[in-house]
Each structure stands twice: as structure tokens, then as C-alpha cells.
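# the sequence isn't on hand, but the structure is:
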């Protein structure tokens, strides 16, 4: 039995208000791997303790809607948590804020998106040469589009971190690092979220009035016309969790190799 620990990267107040980054992962794994056991931890509520990693096969750092960057003093609880996890040598996944966090802990930098918020879908994503060979992106073809929303982005990578994919808006869309005890995969986009999740978030007013975009997001998972308007398609959306499925296979292979 595979056990995953999800690190909730929103604050307790945000989670209470219904903004929990862990929810998308719980639902995604319930859809394609319902046998997986899920545990939760929340460093903004209480510091991660090493004993929480006992019996855990892989760790996920969720996205987050906090206004601060992962390199700030406010984000220290998350950085501390990731350092503990990396020291244990466990496979780690990071989505959006989670990928940015991994990049910073591994020596990279983040900042505001120079091209503004990337919202709805990340479109026309191209694979780098390492990306075409990396198991995270097995099954992906150049030009894919996936749900996303972010106003910060990774702007440089540490020396051991590899760029796997990017697009014109955000050149660093997928990364990986395998160095020492570190086993990290991450995407700037959200393979765990449906378009409707992004639409519901926007409907709350966080990013202002975007009625046409919101309308398409709310029906785009099942409406081919709306999906096309967002730069994607129903078959592509049906495959949106591909990276997570690939990561889970990696987690299980890593566990098997350890005996």
C-alpha cells in the first residue's frame, strides 16, 4: 500500500475559508489510484515533525494562494518542511507554489511574473531535450495545455535542477532534481486541478472580473467549445493528471527498489 503525505501550503485561515491546496490532490488520486493512503500536514499551522514521515512513500507540496513569495520570511515554515523531507530522501512532488518552493530550496530564485498572471491554462508548453526523456513527462507531446493560475514564477534554477518544459509566458513550467538525497519533480501548472476549480477560485473575486474566462473555465472540462477557447481540448483535459500518475509510478518504483 502506497502512503502519500500532502503538505498543505495555505494558511489555516485560508483552509477554513475553503481554499485548501490539498483538496485537488485528494480528489485526483481518488480518481486514478483510490487505493493510495493520504495523510495531511500543514506547516503554517504547526511545524512539520520528522516522525510524520514514518511510513510515507512520497510527499506532495500543494499550490497556495498566499500573497508572499516562497523566498520570504513568511514562507520559512514551508522551506523548513521541505528541507526535512529532502533530508529523508523521499520522492517529492510540487505544484505551482510547491515547484517554486523546491526551486528556491535547491538554489534557484523566484519573482513576480514579468508577463503578468498566467491564468486559466498554461498553453503551448514545449518540452526541453531533457524533458522528452524524463519519466515525469512520458506521454506528453509538444504544445500541450493544462490548468494553471500563478502570479509568481521561477526565474532561475540551482545548478542541479533540470528544466523539463516551458512556454512563452513562463519559461520554467516543469523541473526535476536528483542530487544526493533530493528526488524532486515539480510543475508550475496544476495537473491536480480541473478547469472548474480554477473557475470557482476566480468567481470568488481574487483576480477581479473576468466573466468570459470564468464562464469557459466553469464548463470547459465537458464543453469542447469552451475548452478550445482556453487553448486545450477534452481529450487533453481527460489526461491532465498524467504527470501525477507518472510520479506515483516513480514513487512505487523507488519504494520497491528499497525493498
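It's in. In this text the structure is predicted, and so the values were computed from the model without any measurement. Residues are numbered from 1 along each chain as shown.
# every contact and neighbour count from this point should use C-alpha atoms.
Fine.
# now the helices for this structure?
Along the chain, the stretches classed as helices by DSSP state H are 12-16, 22-32, 76-88, 97-105, 129-133, 195-203, 211-219, 224-229, 234-238, 242-258.
# got a list of contacts for the longest one?
Contacts made with helix 242-258 from outside it, assessed by CA atoms under 8 Å, 6 or more residues apart in numbering, are listed as 2, 32, 57-58, 91, 93, 135-139, 185, 191-192.
# quick one on the thing from earlier: which one of the helices of the chain lies nearest to residue 152?
Nearest of those to residue 152, taken as CA to CA: helix 97-105 at 8.2 Å.
# that closest one: how far from the chain's middle?
10 Å (CA atoms, centre = their mean, to the nearest Å).
# what sits up against stretch 77-97?
With CA under 8 Å, 6+ apart as the criterion, stretch 77-97 contacts 9, 43-44, 47-48, 50, 53, 57-64, 70, 99-102, 105, 150, 181-191, 247, 250-251, 254.
# here comes the other one, which I'd like you to weigh against the first:
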């Protein structure tokens, strides 16, 4: 698969949320996390074959007659669940991650995906003592290992990225490598190995676009207001409308300045560089 336009990898996408959480996102006009990943992969690799599953709900992991070995890799995105809980909707996903890595699959994860990979391999996930990191993760910096890793090929050494999380990886399993960090979370990206399986993961969300950030604020409106991110509902809507306006016209200097959003988020090719690099690594 020599060129991005001609690549045809078969990728399994695991949506991390439960049905009720997904319905709540759809109710505010948002897209599901798995759909956001699928959109970006198809934009960059139109011939990719993508299969989406919803393991949190207890449905069959895979279509009948299909196994993990039928895929070139797996992606696991975000979720509102907590990887340290022992509820079935969590443990099913931890088991899936463990099975994928034991099968030697390359896996890419963001946010929840990184936390699940840590939990599946002997690491630790806890609530961040700095609280929620929401909207934009600022000044994510590549470590020395990150600057030399294929995940970050052609990515700036310092960048911002969309994010939303309460929890973070507080202890990585032995043999893991931290690739990126910022003032909020010491593990903003890592490589985790288990047997022949290799996981590349980030704590932020390269698959999120600006309109999705607006929908996240609306989805979690009560939290955003009670935690002081917005003065009132009008303030929240004003901010969301400005995000939408910036998405429609990314050249607007006034909105870029006021919102603190630059090309590392507005330019999908920069924002999604990690996704592209992972797909290209599948060979």
C-alpha cells in the first residue's frame, strides 16, 4: 500500500460509549466518536474498509464469522466511562483490548482508548488531581522519544489538540514509553506493548473537529455551567456559535484570537497527523 489514496486497510473501530450516552450525543446534533474516527480515516484513506462495533453494550463484538485476525488494526476512541470501574460495560472493553494485543494487532487509541490499554496491561488510571481538561489540551510537548517516533512524523514538537477527560493514566505498565506530555497530564501519549501487540495512544482527541467541541459543550451543559466554565447558558451558546463561525471561516483572525484556536486544530491534516501516521504504519 504505497500511497495514502490507494491504501485499503481493514480497520476495526470500537466505540467506547454505551447506547444511552451515544443517544445523548445524537440528541444535541453531535456525531458518535466512532463516526468521527471513520470520517477522518476515510478522508485520508478512501479505500479503507471500516467495521464499527459497540462493545460497551454487550452486543457481539464482531459480525458472525469475523475474527480479530481478519483486521489489519483496531481503533478505540473516547468514552464517558471510567477505566478503573469494574462494571461490565468497562470490563468488556478491557477484555477486548487485551484480546487484540494478545492477537498481535496494532491498536490506536485516544483518551478512553489509552486508559483502557493501560488498564488491560497492568497500568493504573485515576481521576486527575487537576480536574477536567476540556475543549483544548494546550501546549502538548513531545518527549525525546516522541520526537523520534513514527506516530509524530511531521507533527509539530508543541501543539494544541481537542480534548475532554476527567481521568488520566497515572502509571504505565513496564516497558511503555511516554511520547508526549503537558502541564495537565504527564502521559499525553504513550506506546504500550503486550506480547506481539503494539498500542499507540494519546490522551487527547485528534479525531474531534471544532463543531464537535461545540456539541460536547452542549452535551455536558450542566457540568460546564456548574463547574464555572461558562457564566450561564447564553454564554455557553455564544461560545459555541463562535466555534461554529470559526469552522465556517477559519481565516477569521478575531475568532482565532478570542478562542485561542490555531491551525493545529483547524487544519485537519495537522490535527489528524497521528491517525494518518498510524494507518500508514499498518503497511
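Good, I have the coordinates. What you see is a predicted model, and the numbers here were worked out from it, not measured in a lab.
# overlay them and tell me the TM-score.
Once superposed, the chains reach a TM-score of 0.89 (TM-score structural alignment, normalised by the length of structure 1), with 250 aligned residues with a CA RMSD of 2.0 Å.
# related to what we said a few turns ago, and the contacts of stretch 77-97 of structure 1, which are buried?
9, 43-44, 48, 53, 57-64, 70, 99-102, 105, 150, 182-191, 247, 250-251 (16 or more other CA atoms under 10 Å).
# quick check, central residue of structure 1?
Geometric centre of structure 1, nearest residue: residue 95, 1.1 Å, by CA atoms, centre = their mean.
# residue 47 of structure 2 matches what in structure 1?
Under the alignment (TM-score structural alignment), residue 47 of structure 2 pairs with residue 35 in structure 1.
# the residue nearest to its match when sequence neighbours are not counted - how many residues pack around it?
Excluding the flanking residues, the one nearest residue 35 of structure 1 by CA to CA, 6 or more residues apart in numbering is residue 1, at 7.3 Å. A total of 7 residues lie near residue 1 of structure 1 under the criterion other CA atoms under 10 Å.
# cool, and residue 174 of structure 1?
Residue 174 of structure 1: 26 surrounding residues under other CA under 10 Å.
# with residue 148 of structure 2 instead?
Residue 148 of structure 2 has 12 nearby residues by other CA under 10 Å.
# again, but for residue 80 of structure 1
Neighbours of residue 80 of structure 1 (other CA under 10 Å): 14.
# what lines up against it once you look at structure 2?
So, by TM-score structural alignment, residue 80 of structure 1 is matched to residue 95.
# and if you look at residue 71 of structure 1?
So, by TM-score structural alignment, residue 71 of structure 1 is matched to residue 84.
# just give me the longest strand of structure 1.
Counting by DSSP state E, the longest strand found in structure 1 is strand 118-127.
# related to what we said a few turns ago, quickly name whichever of the contacts of helix 242-258 of structure 1 is closest to residue 109 of structure 1.
The closest of the contacts of helix 242-258 of structure 1, once distances to residue 109 of structure 1 are taken by CA to CA, is residue 185, at 16.6 Å.
# which residues touch that closest one?
Here residue 185 of structure 1 is in contact with 91, 92, 93, 94, 99, 136, 174, 175, 176, 177, 247 (criterion: CA under 8 Å, 6+ apart).
# show me what it aligns to in structure 2.
For residue 185 of structure 1, the residue aligned by TM-score structural alignment is residue 200.
# and what of residue 194 of structure 1?
That one, residue 194 of structure 1, aligns with residue 209 by TM-score structural alignment.
# distance check, that match against residue 135 of structure 2.
The spacing between residue 209 of structure 2 and residue 135 of structure 2, counted by CA to CA, to the nearest Å, is 11 Å.
# identify the contacts common to those two.
residue 162.
# which residues touch the closest residue to residue 142 of structure 2 other than its chain neighbours?
The spatial neighbour of residue 142 of structure 2 that comes closest, neighbours along the chain excluded (CA to CA, 6+ apart), is residue 180 at 4.3 Å. Contact partners of residue 180 of structure 2, counting by CA under 8 Å, 6+ apart, are 140, 141, 142, 143, 146, 186, 187, 188, 189, 190.
# show me what contacts residue 44 of structure 1?
Contacts of residue 44 of structure 1 (CA under 8 Å, 6+ apart): 9, 10, 11, 12, 77, 78.
# top of those residues by neighbour count?
Neighbour-wise, the contacts of residue 44 of structure 1 (other CA under 10 Å) top out at residue 9, 28 neighbours.
# I appreciate the help and will end here.
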